[in-house]
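**Q** Sequence and computational prediction follow.
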Amino acid sequence: MIEIERKFLVNSDVYKNEAFKKTRISQGFLNTHKERTVRVRIKDKESFITVKGKSSKDGLKRFEWEKEIPLNEAQELLNICEHSIIDKTRYEVKIGNHIFEVDEFYGENNGLVIAEIELNFEEEVFETPNWLGKEVTGDIKYYNSQLSIQPYKTWK
């Protein structure tokens, strides 16, 4: 499956009042190779393993495969992940016909808030809420796999 996604910084916390769902997420990476990443994620009581391929040059598209796994297995896999574990709350906000997933990070990435929107095709038009800031699609330092290696607090 090919995922088409755009990422943006967030310039206010208004999205919290607009969210219809809020989920706590812990995730780690078993592999952060530039050609592919393998992620383990716990979302409340659900757990997944995900393989993502290399992004297109513009950062909009990449292969993604995901499978649900038992919670206890995900917890064990988090113990052997590379680098640090990502801790965040995801807010889901419906704007027009789309859902923005807004991630508020904690720990070493505290202070970083990123909104993502999945699209059906690259040129798809979508409404932009007032709290949406600068687009960072394709900037790898904002990928969760990179945030586990080079956390936001270490940026200059």
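**A** Done, it's in. Numbers count the residues shown, from 1 in each chain.
**Q** contacts and neighbour counts: CA atoms only from here.
**A** Noted.
**Q** so which strand or helix has Ile86?
**A** According to DSSP states H and E, Ile86 maps onto strand 82-95.
**Q** got the buried residues for the helix or strand following that strand?
**A** As assigned by DSSP H and E, the chain's next helix or strand after strand 82-95 is strand 98-105. Residues of strand 98-105 classed as buried: Ile99, Phe100, Glu101, Val102, Asp103, Glu104, Phe105 (neighbour count, 16 or more other C-alpha atoms under 10 Å).
**Q** try stretch 147-156
**A** Within stretch 147-156, the residues scored as buried using 16+ other C-alpha under 10 Å are Leu147, Ser148, Ile149, Gln150, Pro151, Tyr152.
**Q** next, the one to line up against it:
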Amino acid sequence: MAQEIERKFLVTGEFKSQAFAQDRIIQGYICSAQGRTVRVRIRDNRGYLTIKGASNVSGTSRYEWEHELSLAEAEELMKLCEPGVIDKTRYLVRCGKHVFEVDEFYGDNDGLIVAEVELASEDETFDKPSFIAEEVTGDRRYYNSQLMKKPYKTW
């Protein structure tokens, strides 16, 4: 079973000049129920189907399974998604021995920028880049599946 362990933070300050890569991501949800999500993502003309389970109490760890799809398959599955879509650019920024994924959101979530870092264990230490602000790990409002339903601009 694949376990995803990550921490999430709000971003303030400049980060784009530190990025070594960036991709535009469009994603929708076939299922966005609490405790389980089925996500369809299009990233760089490739598709992905991802299933995530419930988060643990701290919100740091949960089951994740992902499978690459063709672009055509992903586009077909997007038609089955719940209303709403997540549109963002993901920037990859190295800090120490970790890579932070910084997501800049558009559309109804415009103005929101969050960073995630994947870890090998929940107690793993890591260096934080200067643009990292408040930690929001476990705050469901910042889950992409929730941003689709209750966008940042409505808070």
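**A** Done, it's in. Keep in mind that what you see is a predicted model, and the values were worked out from it rather than measured.
**Q** so Glu35 of structure 1 sits right up against Gly53, yeah?
**A** Yes - counting by C-alpha atoms under 8 Å, Gly53 is a contact partner of Glu35 of structure 1 at 5.9 Å.
**Q** more crowded one of those two?
**A** Neighbour totals were compared for Glu35 of structure 1 and Gly53, and Gly53 leads with 18 against 10 (other C-alpha atoms under 10 Å).
**Q** show me the contacts for that one.
**A** For Gly53 of structure 1, the contact set (C-alpha atoms under 8 Å, 6 or more residues apart in numbering) comprises Glu35, Arg36, Thr37, Arg62, Phe63, Glu64.
**Q** And Val93 of structure 2, by the same measure?
**A** Per C-alpha under 8 Å, 6+ apart, neighbours of Val93 of structure 2: Phe15, Gln18, Ala19, Phe20, Ala21, Val99, Phe100, Glu101, Val102.
**Q** From Gly111 of structure 2, how far off is it?
**A** 19 Å (C-alpha to C-alpha, to the nearest Å).
**Q** in structure 1, which spans are strands?
**A** For structure 1, the strands defined by DSSP state E cover 2-10, 21-33, 36-43, 46-53, 61-68, 82-95, 98-105, 113-119, 132-135.
**Q** how many neighbours does Thr37 of structure 2 have?
**A** 18.
**Q** same deal with the one 10 residues further on?
**A** Neighbours of Gly47 of structure 2 under the rule other C-alpha under 10 Å: 24.
**Q** Who are the contact partners of it?
**A** Shown in contact with Gly47 of structure 2 (C-alpha under 8 Å, 6+ apart): Val40, Arg41, Glu68, Leu69, Ser70, Leu71, Ala72, Glu73, Ala74, Glu75.
**Q** Ala2 of structure 2: which of those is nearest?
**A** Each of the contacts of Gly47 of structure 2 was checked against Ala2 of structure 2 using C-alpha to C-alpha; the closest is Glu68, at 15.3 Å.
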